[in-house]
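Q: Make a model of this:
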Amino acid sequence: MASRCAGRILCVTSSFPRWAGDSTTPFVLHLAQDLQSLGWQVDVLAPHAAGAALSETLAGLGVERFRYLWPSSLETVCYQGGALVNLRKRKGNALKLPALVAAEWLAVLWRLAARRYDLLHSHWILPQGLVGALSARPLRVPHVITVHGGDVFALRGRLLQGFKRLALGAAEAVTVNSSATETAVAGLHSGLRDCRRIPMGVAVRPIDRDSPSILSIRDRYRVGAGPLLVFVGRLVDEKGCADLLEAVRLLSADLADVSAMIIGEGQDRAELEARCRAAGVADRVAFLGWVAPEAVLDHIAAADVFVGPSRTGVDGWVEAQGLTLLEAMVAGTPVVASRLGGIGDSVRDGVTGLLVDERAPEQIAAVVRRLVADPDLWHRLARQARQTVETRFSREASAQAFDNLFAGLIDHRQRVRRSVGRR
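A: Sure thing, here's the model as predicted:
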């Protein structure tokens, strides 16, 4: 159903698929698509990267990408794991930030001035929220910042904290994806005009865990009778894949057929594969690399347990929400996850999953044993988890909440303009 106050939105983001089938997590794309289905026209502005088109229609959305360095091979701040990872991995990327921010500001300012946008939607406080604050307010365009977590938990320098407070304070509204993100934002700026908790949603579709496609995955990667574990995420320290691998080693002592699928890419892959060989579990662990988004759910459904062992990062990063956890809940695969950040909003211990301390592979091993030994618990957690996603964490629920927020802001702006015009 179309929004009662549908209009034109400029969505600015530093993370968006560079092309069809790209490995970049598509949650910003999905939200934009869902808003379009509710009657909004959404245009996307993102940084350019080598191989990406400067302008195109992607998945029904108008997408423009701004250049910030030449040649394009130098545009390496974003994508491939995200800006935070790239800044840590390549120190030279920090020198490129001024060019990125300046180019983004000019691109946003020009589009807001030249085109009739009803609202600016910035994903992440830095740099998009700051750029939006410097662009939308002078042009009197309502501005909403969506905080995803890494932008508030990391980047803690005094100057950066000041930029964050400036951006948040200038926005008409701020959305956060979890209770943990909400608390962190409140600690940064306690006087926000409108701060709402709107989790990012995931697609909910029927899952037949005994379908031929899922059974074929299970047969390919399972060793004997199982259990088969699965991890989905970036292969970087803060995602904690090393703790899962150590849990597999511990489990192999009494569960001879334990095995694991590792889905994802990242800078630590070679080190993790070497760790498997050194621990003697290389024959039990399959590194699948990047898997197409439409196939990830089937791989999760093929497993017996989903493990999300996130850790606190060296820069303060924590898992703000964890969309892969929600996907596992949709797939009917019980979740074992770290008691960290915003994970507890969806994974309630003993109700929709089982929680363990971070950096505690022995606890992961213990709860996997518990799930294997208690089929009733396994089925209860799987059932309650899916019900939770259906009611609270679906893409439809997320889009409807954003729709209500945007419509209210535009209605308010129009009433103010009419009131001023009558004076």
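Q: contacts and neighbour counts: CA atoms only from here.
A: Noted.
Q: The stretch 1-150 of the chain: helices as residue ranges?
A: In the stretch 1-150 of the chain, the helices defined using DSSP state H, counting those that start in this stretch lie at 27-37, 83-89, 97-114, 130-139, 150-153.
Q: and of these, who's closest to G162?
A: Of all the helices of the stretch 1-150 of the chain, helix 130-139 sits nearest to G162, with 10.4 Å by C-alpha to C-alpha.
Q: could you say what helices and strands the closest one packs with?
A: Judged by 3 or more C-alpha pairs under 8 Å, 6 or more residues apart in numbering; DSSP states H and E, helix 130-139 is in contact with helix 97-114, strand 119-123, strand 143-147, helix 158-170.
Q: Could you also give me the structure for this next sequence, so I can compare it with the first?
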Amino acid sequence: MSDTSPQAILLTTDFPPMSGGIACFLHGLWDELATSLPATVLSTVPAGTAPRPHRYRLEILEAVGAPGLTTSQRLLRMRGEAVPATLAHLKAAGADALVFIGVWSVMAHHWCQALQKSAIPYAIFAHDGELTDAEMYASVDPWRQGDVRAARFLLANSRDTATRLRMRYGETLDIRVLNPGVPDRPVPENLRPWVAALKADLQLDGGRVLLTVARLERSKGIDLVIRCLPDLARAFPGLRYLVAGEGPEREALESLARSLGVAPLVTFLGRVDELCKQALYDLCEVYVMPSRLVPGRPLEGFGIVFLEAAVAARPCVAGRVGGTADAVVDGVTGLRVDSSDPRETLAALDRLLRDGALRLRLGEAGRERVRRHFLWPAVAGRFLRETGLG
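A: Got it, this is the predicted structure:
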């Protein structure tokens, strides 16, 4: 890597130790970019007690991320302290630096506004409804419109997101598609103790296992899977459903499982760490997340968890909404269902649980597809080509 290489500078309000898909995407991409060029992250998210290992240069804008601040206080500190610190960093970086907004928000708007006033070009990552949903940020939509139209280009996380961006902002917008990536699987020897411990702790006893790793909200379709369990349990004795993640719907989902008499079959694991998550993929036979459209909630922009399951050679059941078509190839790496019809989710799960050869074929095809196209070196290479940094 040459000292004269152009720099990639990320400005983001969503980053580890936050655990969502956006944070994982941006961390993974910038960590890989750091092997090819100078890569810097300016984040408003406190690093926490155990920062994730990384190869990029990381600067925390602590004035904004300090605990106990109200939203108004954070916005004031963003304008008064974080934005000037950012501009000073960009001035020191020089004209060769390319600036990227990790995710648009009201906080990020103040970065965009300052960059426009300083004549510093920037691009914006587009993930889902934060740029495409008219109801989200409706009160500040003129800010959003102005920031999008002032950007050099947008990096959409899926073809579907790109289509919705064009519908919202017009065909003249420069939109480039960059699907997220995932790391390769951990060394099997590192997972075996976790798999054995989980089997014992969860008392799986060799039963069939379905898995969802997701934020617990209605748009993920976890309730659809629970509604399938009475029929599936009769056909497949010993079936278990493991759900990893946190969110506002947990109490409602637990209540639903009790009302249907399947509570003993469903285990809510809460938030899990990376090795535990990878062990869960090893334990399951099918990964299922039948995402659906819920008014007031964004669509599934892509679905990184489908890649995580695929690289573990697990077939996926996905909702036929949003960007899942880029993550799951219907009939090749998994099955995509109409999540407005619970019968389709039931039929897909029943089919996969009955047909071991189909599970194996879809799982192996998914693993091969991820290893060819979605590991971080391949994704970073596409990023460099799409942005002109390569």
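Q: CSV for the helices and strands packed on helix 130-139 of the first structure, including distance to Q384 of the first structure?
A: Listed next are these as CSV, based on distance: least, C-alpha to C-alpha, whole Å:
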stretch, distance to Q384 of the first structure
helix 97-114, 43
strand 119-123, 31
strand 143-147, 28
helix 158-170, 36
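Q: Buried deepest among the ones you listed, which one?
A: Of these, the one with the most neighbours on average (mean count of other C-alpha atoms under 10 Å) is strand 143-147, at a mean of 27.
Q: What residues in the second structure pair up with it?
A: Aligned by TM-score structural alignment, strand 143-147 of the first structure falls on residues 122-126 of the second structure.
Q: quick one: the matching stretch to the first structure mean distance?
A: Taken over the aligned residues, the distance from stretch 122-126 of the second structure to the first structure averages 0.9 Å (mean C-alpha distance after the TM-score superposition for the first structure).
Q: Please name whichever of the helices of the stretch 1-150 of the first structure is nearest to G289 of the first structure.
A: Comparison of the helices of the stretch 1-150 of the first structure against G289 of the first structure by C-alpha to C-alpha identifies helix 83-89 as nearest, at 17.7 Å.
Q: I222 of the second structure contacts P290, doesn't it?
A: Yes - between I222 of the second structure and P290 a contact is recorded at 7.2 Å, counting by C-alpha atoms under 8 Å.
Q: Looking at these two, which is more packed in?
A: Neighbours around I222 of the second structure and P290, counted as other C-alpha atoms under 10 Å, are more numerous at P290. The numbers are 30 against 23.
Q: Trace the more buried one over to the first structure, please.
A: Aligning on TM-score structural alignment places P290 of the second structure opposite P309 in the first structure.
Q: what do you get for R361 of the second structure?
A: Aligned partner of R361 of the second structure by TM-score structural alignment: R380.
Q: do you know how far that match is from H299 of the first structure?
A: 21 Å (C-alpha to C-alpha, to the nearest Å).
Q: can you give me the strands in the second structure?
A: Applying DSSP state E to the second structure gives strands spanning 8-12, 39-43, 57-60, 98-101, 122-126, 154-156, 175-177, 209-213, 240-244, 266-270, 286-289, 316-319, 334-337.
Q: Generate JSON lines for these, with distance to E189 of the second structure as supplementary columns.
A: Compiled in JSON lines, those are given as follows (distance: least, C-alpha to C-alpha, whole Å):
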{"stretch": "strand 8-12", "distance to E189 of the second structure": "35"}
{"stretch": "strand 39-43", "distance to E189 of the second structure": "32"}
{"stretch": "strand 57-60", "distance to E189 of the second structure": "31"}
{"stretch": "strand 98-101", "distance to E189 of the second structure": "38"}
{"stretch": "strand 122-126", "distance to E189 of the second structure": "36"}
{"stretch": "strand 154-156", "distance to E189 of the second structure": "36"}
{"stretch": "strand 175-177", "distance to E189 of the second structure": "36"}
{"stretch": "strand 209-213", "distance to E189 of the second structure": "22"}
{"stretch": "strand 240-244", "distance to E189 of the second structure": "23"}
{"stretch": "strand 266-270", "distance to E189 of the second structure": "23"}
{"stretch": "strand 286-289", "distance to E189 of the second structure": "22"}
{"stretch": "strand 316-319", "distance to E189 of the second structure": "25"}
{"stretch": "strand 334-337", "distance to E189 of the second structure": "27"}
